[in-house]
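> Sequence and predicted structure below; questions after.
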Amino acid sequence: MEILEERLIEKFGKKIVEYGNEPCNYHRVTDANGYATYTGPCGDTMQVWIKVSQNVIKEIGFKTDGCVFTRAAGSVLTELAKGKQIEEALQITPLQVDNDLGGLPEDHKHCALLAKDALGKAIENYNDSKDKIR
C-alpha cells in the first residue's frame, strides 16, 4: 500500500478511501424503472437508477460528479438499499450512511444527505411511473 493511501486511511478511514476510489454500484442500470438526478446545496449532482420488482429494489446504480466523500456515500447508500422493500429503503437515514462509513468529516456530512435525497427522488419517479401504468 502506498504511503499516501495509508495516510488517507488514517485520516478518513478505510471504507471512505476504498468506496471513494472504487465505488460500489457505480453504473447506470439500463433497464431501470426508477431514475433521478439530484443536485445538493454543495453543487454535487448524483444520478440514481433503480430496478424494482414486487416492491423490492433488485438492482441499483449511481453516478456522480462529486468528490470522494459523495462517491463513498453513494456506494454505502446503494449497498444499504439493494434488496430492500421500497418502504424500508425510504427509511435509510443520512446518519446510517455516515455511521456505516465510519464518520464523514464534518464539512462533508451533507454527502450522505445528497445520496439519500437522490434515492428518494428515484423512488418517487418509480412510484409516479407505476401510478401512470395503473
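That came in fine, so what should we check first?
> C-alpha from now on. contacts and neighbour counts both.
Will do.
> need the strands for this protein, in chain order.
Assigned by DSSP state E, the chain shows strands spanning 34-39, 45-53, 56-64.
> ok, second structure coming up, stack it against the first:
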Amino acid sequence: MKISNQIISQHFTPYLIHRALYYLERNHYNYRYQDLKSELWFTGLWTNSSGIISYQDYAKFLLLYTQAKSYQLSYKKVGENIYIVEGNHLPYYTVTPNSCNCPLFLLRKKRSKELPQFFKYFPITCHHHQLIKSL
C-alpha cells in the first residue's frame, strides 16, 4: 500500500492521532504525542500506544475536527451558492456546495484513491467547505 506524503502529512500527523486517541478514549496519560509512532495498515491506523484504530473511527474524529476548525472563519456570499471564505495561503477561497479551491480540498479530491479504506468514511471536504455546508 503506497500512500503519498501529502496524505500522511495532512491527515495522520502525531498531533492529530493523539487528539483522536483522546476523542476515542484510548489515550494513555503520561504519553507525549511526540513519542507516538503510527503506521497505515490495510485494516486501520496502527499506533504504538493503542493498537489499531479503525479508519471509520478515525474519519469520524477527523470530520468533527474539520467542522470545529470551520466555526471561526468569516465568509461572504457572492452569488447563487457561491461563497468566499477566509483562507490562510490566500486571502479567501471560493466555495460552492460541491467544491472548494483550497489546497486541502484539492489534495483530498486528487488523492482519495490512495487510501479508499479511509475515504470510504471521510467525505471529500475541508473546513471552508464544512462552513458552507453548515449554513
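Sure, I can see it. Predicted model only: the values in this text are computed from it and were never measured.
> TM-score for this pair?
After superposition, the two chains reach a TM-score of 0.37 (TM-score structural alignment, normalised by the length of structure 1), with 78 aligned residues with a CA RMSD of 4.4 Å.
> Would you format the strands of structure 1 as CSV with distance to residue 100 of structure 1 and mean neighbour count included?
What follows is those, written out as CSV (distance: least, CA to CA, whole Å; neighbours: other CA atoms under 10 Å):
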stretch, distance to residue 100 of structure 1, mean neighbour count
strand 34-39, 22, 20
strand 45-53, 19, 23
strand 56-64, 18, 21
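> Would you mind saying which of the ones you listed lies nearest residue 12 of structure 1?
Residue 12 of structure 1 lies closest, by CA to CA, to one member of those: strand 56-64, at 20.0 Å.
> and the angle from that closest one to strand 34-39?
30 degrees (axes from the mean of the first three to the mean of the last three CA atoms, to 10 degrees).
> on that earlier part again, same list as before, the strands of structure 1 that is, but in TSV and with distance to residue 8 of structure 1 included.
Below are the strands of structure 1 laid out as TSV (distance: least, CA to CA, whole Å):
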stretch	distance to residue 8 of structure 1
strand 34-39	27
strand 45-53	24
strand 56-64	21
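> Out of those, the one nearest residue 71 of structure 1 is which?
The nearest among the strands of structure 1, by CA to CA, is strand 56-64 at 6.8 Å.
> list the helices and strands that closest one packs on?
Packing partners of strand 56-64 of structure 1 (3 or more CA pairs under 8 Å, 6 or more residues apart in numbering; DSSP states H and E): strand 45-53, helix 68-81.
> can you redo those as JSON lines with distance to residue 99 of structure 1?
As requested, these are exported to JSON lines (distance: least, CA to CA, whole Å):
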{"stretch": "strand 45-53", "distance to residue 99 of structure 1": "20"}
{"stretch": "helix 68-81", "distance to residue 99 of structure 1": "10"}
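> for the ones you listed, which one sits closest to residue 117 of structure 1?
Across those, residue 117 of structure 1 has its closest neighbour in strand 45-53 (9.3 Å, CA to CA).
> And the strands of structure 1: which comes nearest residue 4 of structure 1?
Across these, closest to residue 4 of structure 1 is strand 56-64 (CA to CA), at 24.1 Å.
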